[in-house]
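Trainee: Okay, predicted coordinates and the sequence, questions at the end:
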Amino acid sequence: MFGTFRGEKFLKLEFLISAILLMSALVFSFESKKYKIDSTIEKNYEQLVVFKDLCAKLGKSGGSQTEILDVITGLNTLKEGDFVLKGDVELTLASAYVKLGDTQKAKDILGYLAGNGDDTITRADAVMTLAMRYINNEKSPSAAIAILEKYRSYFKGYRTDEYYLTLALQYNDVGNPVTAAQYISLASYIPENYTELYKRLTTLNWANYTRENKLKIIAMFYRLGLLKDATDLIGQYIAEFNPHPKEAETLLLELVTQTTKPYVADLLDRLAKNPQYQTVAEEMKPFLSDSAGNLQSDSAKVRGAYYYGLLSGLSGIKSYNSSLAMQYYSKFLEGDIDLDYAKKNLTLAIRNLLAYKKYADITNITMQTYRKLGIENGPDGIEKGISFWNGYSLYRYGKYDLALKEFEKSIAARPDDYFAENAKEYIQKVLKEQKLSLEEYLSRLEYLYITVTDANRKLFYAKVLFAFRNGYGKEILREKIIDLISKQSYNPIYTYTDDLIRAFQMNANYTKFVIYMRIGFEDKAKAILSSAGINDPLVQQFFILREYISYRNFDYAASFMWEETRDSSLNDNFAFLPKDLRMLYYPQPYDGEVQMALSRIINDQIDKNLIYAIIRAESLYMPQARSYVGAKGLMQLMPATANWMSASLLGKKDVDLYDTGLNILLGTAYLSDNIKAYGYISAIAAYNSGYSIIKKTKERYSPDNELILMEIIPYKETRDYIIKILRNYYRYSDIYESEPLKVKSPPVKAII
């Protein structure tokens, strides 16, 4: 027994040593490759700068022979050396010869690269350039078609839409509209200048498309604003396939919510004569008039869209109406309800009720909605804001156990969000009323998380616990949550792991990827990711953002940062992403300037994370940012505001607002003055839209606190801005593990 034990112990030790050696080898291998990449870039740095300049000079050249010859000489010099991007040099050289008029040399270079380029990207570029040469200069669409068809395998994931559109145009020109229509229908994006061609070809070839393609074409017609033509195609589609009334309803609902033109009424009248679609057609007709008559429909989606239109009218500083909101929403609840419209309509109704402090009505309609959707006893809410405001209303009436459940739902929906942070605060208020400590509450949650067998409830409790935990315990929960989510459904964002990063960094084309990123060839960088099997657009975005942030190229990173604010899937799962990825989206690139501003502006309601939250929302970290109204720099200051702050703080005017240090100092001072004058949330709103709308909302509705004030501000842009700033702030606090500020706001007593 003793010998066996020693043997097992020895094997475990041996395995551990092997694992350490393997990891060390991988780290050494990557560090060696990183050194090689850095050395390659350093070695080629001057040539890369020269190449980029030559490309720019060729692009701007007006055709001067001397300029073009200079470019050709420079490119030939790069070609003859051991420059790392020789294929790209040859492509550019071909373009230069075209401009010079030496078309044969250009064709020879392109023909060679098409079959013998260094990689698929270079070969695809050569083929497309050669095809465009045949089209524009030799007026030979047949030659263009031949070479594009020959090398079609090059265009999988790279210049794909361009490939389809070019072939469609050329087949159309040679009198083959059927093949042209097949190619144009494959494109996922149709540029404006192709709209008429797309319309003509797809309409002409309609009979030859599959049912799936026809639905895709109708959707594209909507996207292109071809509503009259979409109406005609919907009529043809229904006549041809006799789809289920629910499918017809979906198609028609999209139409009637976009246009009320007479041609829509004509289609509905025709469909009403068909017994199969009579009900569907009749339930759409109220959308075509402003009649306030009752909607006659059993369809959840149709009814949802109809009452959404009515509730949307109850907005604006003088338009909130709690009685009408209750009337419309109660009518909405009388039939079947659709989850998406329940979310939209209940949010609008709650906003009206908050304006008039109708907390009991909020709880009443929310609980009715839960029952209608069959979720009154489950862990899922409808939407994080709805759960929070229902919890808040229940708390006001002393229904603490029910309030606690609603606040937990708000947290579980998105644990690092504005509503989640406020829900955490109110949970602690509930616990105080119940004479329970936070530790006791979390212990109970942990017990439920460990013992519950239902996967949805386990994930729910894990997310709530995650929001309260810090340090190592939080990281363990993060891994557990990702595992639970992955078991329920595939989400490609969780494939972005250290293993994937290391595998790509060891890819033969990784050096080229980095170089393409450094010189701004983003499409080619994406093509390299695709060739490495990294095809998901969001995961590609992670890799590209990583490179931009590594060398502080915020001008190029900005579009990816902006996308993060709009992608609900990314936002809902953001808290569970690896820390280094979250830091890419929320960097701290101006620490010296921020610390200097904080040392000058003394205000315990401002910290580093709040300044970065404003910078992210206002300029996405771009020092040279300028808005269409003239706001400048990182914190987007108007010159008049900056002059006023600068005269007070620095004793001078007309400072350079593109100076990062000055912009942050003056922006911080302006924010500080607003907080002192108006309060925390009001100051954030005023930073975006001025104080006038805040003042009017306070005077008209006298909200109980700033949370309600934020929710009932009638301007969606201002509401969204406040939520964005505070979400940014809480994410910064979480990522960099700093305690959020204790915002000073008056406590709210329960109504008992």
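Mentor: The structure has been received and is ready for your questions.
Trainee: going forward, measure contacts between C-alpha atoms and count neighbours the same way
Mentor: Fine.
Trainee: Find the centremost residue of this protein, please.
Mentor: Among the residues of the chain, Asp567 comes closest to the average C-alpha position under C-alpha atoms, centre = their mean, at 2.8 Å.
Trainee: Next, find the distance separating that residue from Arg731.
Mentor: Asp567 sits 16 Å away from Arg731, going by C-alpha to C-alpha, to the nearest Å.
Trainee: Use this one as the comparison:
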Amino acid sequence: MKNARFALIALFVVSSCFTRPGEDGIRSALGFHHSPEQVIKTLESADKSSREHFMLAVAYGKKDNRKKALFHFANSCFSSHYDLNLKLFPGPVYSFVTGFRFKSDYYNDAVAEIAEIFFNFREFEYSVKFADLVRKDDPGLYRDAILLKSRALSELNRHEDAMKTLADLADDLDDPGSRSLIKVRTASLYEKKSETAEALKAYLDALKIKDSGWQSGIAVKNSLKIAEKSGEAFSAEDALLLGKAAFNNALFSESADMLKKALTELKEESARADAVHFLIRAYVKGTKIPEADSAVQQYRGAKLPESDLQKTKANELWNSRNKTAAVAVYQGLVDKLTGAAHQEVLKRLAQHMAEKQPAGFEKYIIEYKTKYSEDPQCDFLLWMLGKSAMKRKDQAAATAYFEEGAAKYPQGIYTDNMRFWLYKIYEGAGKKAEKDKKFRELVVIHPDSAYTWTLMHRKQGEFSADSLSADFKAGLQQDDREAYLFAHTMLVILQKDFAERDRRAKSLPSRDLAEYTKLEKSVEKLTLSSSYKNQLLRLKKYFEAGYSDGITRELNMIPDDKEAQYDKNVVLAHFGSRYAHPYHGIFSTLELMKHHGISESFALMPLSTLRRICPVDFLECIDKTAGEFKIDRNMILAVIKAESLFNPRAVSPAGAEGLMQLMPATAKGVARELKMQEYELKDPCTSIRFGTHHLAWLDKMFKGNFDYMVSGYNAGSGNVRVWQRDISTEDADYFAEFIPFQETRYYIFNTRKFLYQYLIINK
């Protein structure tokens, strides 16, 4: 194993400057990416520190082997003291963990887990004692331990002590989720004591703190049960509260009942309006459209205009993905509304027409972009108008729409699409100057665009390093930013030499590099400014052990405010790249870029930033599999990034799993071909092998055509055959652009981009 590890590290050093974490990440990778069985097999025979004991305890816990978990949790408590003959009874374990020794980083977690194990063994007195050992350093862990303590006290019929424990905990925590949960637990204690009025009050208090999330779902259901059994009546205000919370928890029938009750008594106008709008929404979400229409008619009036209520109904239809029904309502409303309401409705009509393109669809689009041209999302409408013109071969109209979009929204979300197709149109028309101008704009303004990468890869052979170097120097001398950035970027694409890139970058004005440098220094030095700094830094221990549950639990305690979220992303980017969790490294770095207002530029980002957003993790498995199935390493890396952002535990809404996101049916077929009866798709090497086998099959089917291969991987080979038949073109870009599946369109262009990036990285 050791020889394989050193061979792997040597391979990284020889093959690429993009080295991966060494010793720091080896244990982390085991915890993050491998099964409990593999963790146990690897660590039971290894030398163990507190970290290895903690990892083994977690693994045995997942296997439901509580005695083994207890043994290793206890032995993870101290930095250098272990008792391999520890008797696994409450008293000896408690004596051991309360000994006067240097505590490890895992002490808090270990005693909290031991408290839960003894709770499950019904040793409630000891569960309380172990929970009392948990410090407040990790707020999520502390909260869960004290909640467990309150349950243990309740089991001991010490209900008043349990109540006081929860009240004290509420004083220690200020996040709404925790405070709501404490109220729900308090209510359950009152129910045990048959104090239903107090229980009901506590459940309603929970909803006043937070009326969405799983805690609120419990509060709603239990409140309704108590009221039904006890005959307790809700006030109008409480009925409104319950109705809204029920709606937020998809209890639409219950929501409507409560809201109707509230409306029989509510007098205050704003509260009545709130109840009426939620009632209509509840009927729509519950697919009771006639009842929604009746509510509109019943409650309309001077204070609640019918047009406003119809808009609420249409909005909920839209949000429920019943856009056809929503559009029918919007069309009847649009001329009756003014101001922001008119803009919102007209925008949705324009967007829907742009996507569906029925006869005469241009009317709403043109009206919207004319009346509300200040809305940057008009670039999407111009893109769709131009795309429609391209499809009907009206290049003049397409050019006009795209040029308008590029001029009015130079850095819009869809402006790179428009510049790319303007390039293609001008190329077809033989207009070299116009074509070259669009290419330069793409490179300088949209360096992160998949369209830009497509052209840079294709056109690199048209340039020489000498001429680009001369252009770079001349651009700097003349302070022509477009000239020097274009030349610098194309030199990176052409030379694929990061040392030369960094030497050249020293000549760039500081304004071009300042935000990239600031971001990277924050990540490298862990520069944090929020009050959650210490809490976030303590995540290090979980990254070292590959303990995702601990990371998730503590991150859930971080509020959504800008400063705290920035610090969160700094910490995740740093620890993710250092401790073998590339997904956190990629995602958090991209989030930080948004904060800094910068784009993903291969020419300007520090090398360490590039390493994070283009990782080469799992390379031993990738290279072995690439050789087995004759698929290029860079293609495998590109597909992994496109599919899962290097997250082996990823599960899509459709049920695809693992690094390469195979659907269970596809995986079953691959396993049959590979003669494997048992497999785990969340195992990195298994996912890579299965995914690459599937790519090899697609490679054979589509004779090496990359776009067809990846579109088949994303949408199925049958769909690709249909598109080949229906989209009559020799132009690969046109084929990709006019595929009817939006996800697959993006997938082709993005996977191209990632492939071209890895070709540079793995030169």
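Mentor: Ah, there it is. In this text the structure is predicted, and so the values were computed from the model without any measurement.
Trainee: Phe574 of structure 1 versus the residue nearest to the centre of structure 1, what's the distance?
Mentor: Per C-alpha to C-alpha, Asp567 of structure 1 is found 10 Å from Phe574 of structure 1.
Trainee: Now do the strands in the stretch 551-700 of structure 2.
Mentor: Counting by DSSP state E, counting those that start in this stretch, the stretch 551-700 of structure 2 has no strands to list.
Trainee: Would you state the helices of it in chain order?
Mentor: Using DSSP state H, counting those that start in this stretch, the helices of the stretch 551-700 of structure 2 run over 562-578, 582-596, 607-613, 619-629, 633-644, 664-673, 684-701.
Trainee: In CSV, list those helices along with distance to Gln395 of structure 2.
Mentor: As requested, those are exported to CSV (distance: least, C-alpha to C-alpha, whole Å):
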stretch, distance to Gln395 of structure 2
helix 562-578, 44
helix 582-596, 35
helix 607-613, 37
helix 619-629, 43
helix 633-644, 32
helix 664-673, 41
helix 684-701, 34
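Trainee: which one of those lies closest to Ala112 of structure 2?
Mentor: Closest approach to Ala112 of structure 2 among those (C-alpha to C-alpha): helix 562-578, 24.1 Å.
Trainee: tell me the angle the closest one makes with helix 582-596.
Mentor: If you take axes from the mean of the first three to the mean of the last three C-alpha atoms, to 10 degrees, helix 562-578 of structure 2 sits at 140 degrees to helix 582-596.
Trainee: list the helices and strands helix 562-578 of structure 2 packs on?
Mentor: For helix 562-578 of structure 2, the contact count by 3 or more C-alpha pairs under 8 Å, 6 or more residues apart in numbering; DSSP states H and E identifies helix 510-525, helix 533-537, helix 540-545, helix 582-596 as packing neighbours.
Trainee: how about 6 Å then?
Mentor: For helix 562-578 of structure 2, the packing partners by 3 or more C-alpha pairs under 6 Å, 6 or more residues apart in numbering; DSSP states H and E come out as helix 582-596.
Trainee: Name the residues of the helix it packs on that are buried.
Mentor: Pro582, Tyr583, His584, Gly585, Ile586, Phe587, Ser588, Thr589, Leu590, Glu591, Leu592 (16 or more other C-alpha atoms under 10 Å).
Trainee: Equivalent analysis for stretch 280-297 of structure 2, please.
Mentor: By 16+ other C-alpha under 10 Å, the buried positions in stretch 280-297 of structure 2 come out as 280-286, 289, 291-293, 295-296.
Trainee: Show only the entries of the residues you listed found in helices.
Mentor: In helices, judged by DSSP state H, the following of those are found: Ile280, Arg281, Ala282, Tyr283, Val284, Lys285, Ile289, Glu291, Ala292, Asp293, Ala295, Val296.
Trainee: Out of the helices of the stretch 551-700 of structure 2, which gets nearest to Leu491 of structure 2?
Mentor: Proximity to Leu491 of structure 2, assessed across the helices of the stretch 551-700 of structure 2 by C-alpha to C-alpha, is greatest for helix 607-613 (15.8 Å).
Trainee: Mind listing what's buried along that closest one?
Mentor: Using 16+ other C-alpha under 10 Å as the test for burial, helix 607-613 of structure 2 gives Leu607, Thr609, Leu610, Arg611, Arg612, Ile613.
Trainee: what does the fourth one align to in structure 1?
Mentor: Per TM-score structural alignment, the equivalent position to Arg611 of structure 2 in structure 1 is Met583.
Trainee: what about its match, distance to Phe543 of structure 1?
Mentor: To Phe543 of structure 1, Met583 of structure 1 is 13 Å away according to C-alpha to C-alpha.
Trainee: what's the answer for Val514 of structure 1, then?
Mentor: Here Val514 of structure 1 is placed at a distance of 10 Å from Phe543 of structure 1 (C-alpha to C-alpha).
Trainee: same deal with Gly175 of structure 1?
Mentor: Gly175 of structure 1 is 44 Å from Phe543 of structure 1, by C-alpha to C-alpha.
Trainee: more crowded one of the two?
Mentor: Taking neighbours as other C-alpha atoms under 10 Å, Gly175 of structure 1 and Phe543 compare with Phe543 leading, 19 against 10.
Trainee: aligned partner of that one in structure 2?
Mentor: Phe543 of structure 1 maps onto Val571 in structure 2, by TM-score structural alignment.
Trainee: Also Asn422 of structure 1?
Mentor: Asn422 of structure 1 maps onto Thr454 in structure 2, by TM-score structural alignment.
Trainee: Provide the count of other residues in contact range of that match.
Mentor: Thr454 of structure 2 sits with 17 neighbouring residues when counted by other C-alpha under 10 Å.
Trainee: This completes my enquiry, with thanks.
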